[in-house]
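[1] coordinates only, sequence not included:
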């Protein structure tokens, strides 16, 4: 049988290929259902803000329900998401009903990301070798490949094909997940698990780093969700959209893979500051791009911005938080990014675009990106002073 490390790597490969079928084509699929940019922003915004409540609730179910493990919970949610996606693709319904179902589907899918991370961290705590950085990097490459492949496919076939792609690849991921060993440390401790609010109270540096990232992620989410509109505004189409998404996601692979090595040589907070600098470069380059070539170059800063931050912050939580706070810490990452950050970017991005046009949406991206960078720079200075005192 394959080594655990190999199986976990392949789990990410198939999971992120399936995940892209939803997250990589949000605007295209919802436009196919007849929604406007404002309605798309409302749908994705509510989905993302829902994760603030859904993610902690789902995480708590593992402790509250007997015989429920993270693995089983991941299976139930991802299968449920697939069923809703098929319903949206093949059953005609009123727009408001489609919006409700998509909100449910997308919110549940977002909530599975912390679970996948915790599977790795539990194995590491059990003394089993799993390279999360490599696995997550493979996931980024897989997401990139999925974006490219389905970007070409939906140039010829309607977006309903995305639901079939999701179901096929998530089935492969779940088969691999089923073959992986149960985790020894799950539910073996009587110590009460920490809450998200306790993590915010006890780890203020982590919270403010995530707060800064939240604002920068809002700008990046606006770009990601409405990238198809940016591409078409520069003369491109869905095929070129897939190419842009491919280069964006593939750039994450080397950076996320190298995150553990970088953390051995450099301070974690310093690396996060570096990631925020590249976020400035990424978002400004994309918004100011005069043509598709410059746009693609801007998207390729994704690895040194999002990729670096994600890799570092995940390990930061693992190595700096108490064991009882691990799950809540990983959940907080999702809340601040996929929850608050994505909501801010999706809702305001859609409204500004429909009401005033792309230029005003770009102005919003400039403001939130600069705000996030300033918060992180300030947090770094405070952290340095704290370390000097200690």
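    Noted; the coordinates are in hand. Everything quoted here is computed from the prediction, not taken from an experiment.

[2] only C-alpha atoms for contact and neighbour calcs from this point on.
    Fine.

[3] in space, what's closest to residue 187 - neighbours in sequence excluded?
    Nearest residue to residue 187 in three dimensions, chain neighbours excluded: residue 63, at 6.7 Å (Cα to Cα, 6 or more residues apart in numbering).

[4] could you pull out the buried residues of the helix or strand harbouring that neighbour?
    Element membership of residue 63 [criterion: DSSP states H and E] is helix 37-64. Within helix 37-64, the residues scored as buried using 16 or more other Cα atoms under 10 Å are 37-52, 54-56, 58-60, 62-63.

[5] same deal with stretch 204-213?
    In terms of neighbour count (16+ other Cα under 10 Å), stretch 204-213 has its buried residues at 205, 206, 207, 208, 209, 210, 211, 212, 213.

[6] relative to residue 346, how far out is the spatially most central residue of the chain?
    Nearest to the mean C-alpha position of the chain, counting by Cα atoms, centre = their mean, stands residue 338 at 6.0 Å. Residue 338 sits 11 Å away from residue 346, going by Cα to Cα, to the nearest Å.

[7] next one: residue 232
    19 Å.

[8] neighbour count winner among these two?
    For residue 232 versus residue 346, the count of surrounding residues by other Cα atoms under 10 Å is larger for residue 346: 31 against 14.

[9] for whichever strand or helix holds residue 114, name the packing helices and strands.
    Applying DSSP H and E as the criterion places residue 114 in helix 95-125. Here helix 95-125 touches helix 4-23, helix 37-64, helix 70-90, helix 326-334, going by 3 or more Cα pairs under 8 Å, 6 or more residues apart in numbering; DSSP states H and E.

[10] included below, for side-by-side comparison, is a second structure:
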């Protein structure tokens, strides 16, 4: 396999994936609000989408680990077909019920893609191809930022149809890159019989990893309270969808230096410490959102992304790679990225109800305690993992 070529392809793949994620995840509140849904209903709908994704992610990852002929590449291409059909239908249908089902399909498929793309890193590395995940993920943030800015500006003129149209264009490019990439062999330990575990066995076999999953769940709980309802937070301060696009642009851009230099950062700071640092970053981020009094302060708060999501986005992938055995990598990555889905379930249900009943200020106050819980659990997980003899790298 060509080292340079695969790195370029994988970098392009991450870039296109996060463009896709921006379209579905970043503008879900805008899309549903523009189609006549209120805050509480947006929360319920988003939570249902993410609950489905949370259930399917580890199941799909486990199937991919257990079925030799089903590679991450094949699965991505298979799921691309319903995604394309869904985008086309969303440009045509007007029924609110169908819109919810179709957009939910886009949303769930996007979330399922994430662990498959992350597990590809370790599959290629097993074949001797070192993937620079930091640069690839940094490119993803760059493209997310550009798409957020473009769609945020166009949305005011074009309305909600810009969302499925953008998704259609991006998924075609995404699948085009996937089709040109070589398939690495399934990750298997050498000269040993591979014994794959089911989902419940996985949880029992990796108890300390499961505790860190709980910490990440709280971090993404907080992350998605803000992510799903950032439009409403901005509107409470007198802003609009254009301000939302700029805010999303800033938070994505500031991630880039961290992700591009992540290999260097990992050489200086252990991955376990980085997981704790992300918890601290989310705690500070929650406080800054609470004290924000105008749109300018919201823009400044977006810089806290440097120490929160920018760290967890890369560190969680490497942390899983170190703690979980090779043959269970896709399942492990699916559980880790599944916390994003589960966090959105909690954030959507909790956030929508809290917004309608108590308002933005109470929601942002509760967000502080959520991040504090995530930080404490992350510290406990690292302390317990380091008590094991074979965990020096963590």
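    Arrived safely, thanks for sending. Just so it is clear, the model here is predicted, and its values are computed rather than measured.

[11] give me the TM-score for this pair.
    Overlay of the two chains. TM-score (TM-score structural alignment, normalised by the length of structure 1): 0.92; 388 aligned residues with a Cα RMSD of 2.3 Å.

[12] can you name the element that comes right after the helix holding residue 114 of structure 1?
    For helix 95-125 of structure 1, the following helix or strand on the C-terminal side (DSSP H and E) is helix 132-153.

[13] now the angle from the helix holding residue 63 of structure 1 to helix 4-23?
    Angle, helix 37-64 of structure 1 to helix 4-23, by axes from the mean of the first three to the mean of the last three Cα atoms, to 10 degrees: 150 degrees.

[14] for residue 78 of structure 2, what is the corresponding residue in structure 1?
    In structure 1, residue 78 of structure 2 lines up with residue 76, judged by TM-score structural alignment.

[15] next, count neighbours for that match.
    Around residue 76 of structure 1 there are 11 residues (other Cα under 10 Å).

[16] separation between it and residue 203 of structure 1?
    Taking Cα to Cα, one finds residue 76 of structure 1 at 32 Å from residue 203 of structure 1.

[17] same question, residue 49 of structure 1
    Computed as Cα to Cα, the residue 49 of structure 1 to residue 203 of structure 1 distance reads 22 Å.

[18] and for residue 323 of structure 1?
    Distance of residue 323 of structure 1 to residue 203 of structure 1, computed by Cα to Cα: 13 Å.

[19] quick one: map residue 185 of structure 2 onto structure 1.
    That one, residue 185 of structure 2, aligns with residue 184 by TM-score structural alignment.

[20] grab the nearest non-local neighbour of its match.
    Nearest non-adjacent residue to residue 184 of structure 1, counting by Cα to Cα, 6+ apart: residue 126, 6.5 Å away.

[21] give the aligned range of stretch 289-301 of structure 2 in structure 1.
    On structure 1, the counterpart of stretch 289-301 of structure 2 by TM-score structural alignment is residues 286-298.

[22] swap in stretch 227-239 of structure 2?
    The aligned range for stretch 227-239 of structure 2 in structure 1 is 224-236, by TM-score structural alignment.

[23] name all residues that make contact with residue 223 of structure 2.
    Counting by Cα atoms under 8 Å, 6 or more residues apart in numbering, residue 223 of structure 2 touches 282, 309, 343.

[24] leaving out chain neighbours, which residue sits closest to the first one?
    So that's residue 282 of structure 2. Excluding the flanking residues, the one nearest residue 282 of structure 2 by Cα to Cα, 6+ apart is residue 308, at 5.1 Å.

[25] could you measure from the one you found over to residue 147 of structure 2?
    Counting by Cα to Cα, the separation of residue 308 of structure 2 from residue 147 of structure 2 is 21 Å.

[26] could you tell me how many residues sit around the residue mapped onto residue 269 of structure 1 from structure 2?
    In structure 2, residue 269 of structure 1 lines up with residue 272, judged by TM-score structural alignment. Residue 272 of structure 2 has 24 neighbouring residues, counting by other Cα under 10 Å.

[27] in what helix or strand does residue 272 of structure 2 lie?
    In the assignment (DSSP H and E), residue 272 of structure 2 maps to helix 271-291.
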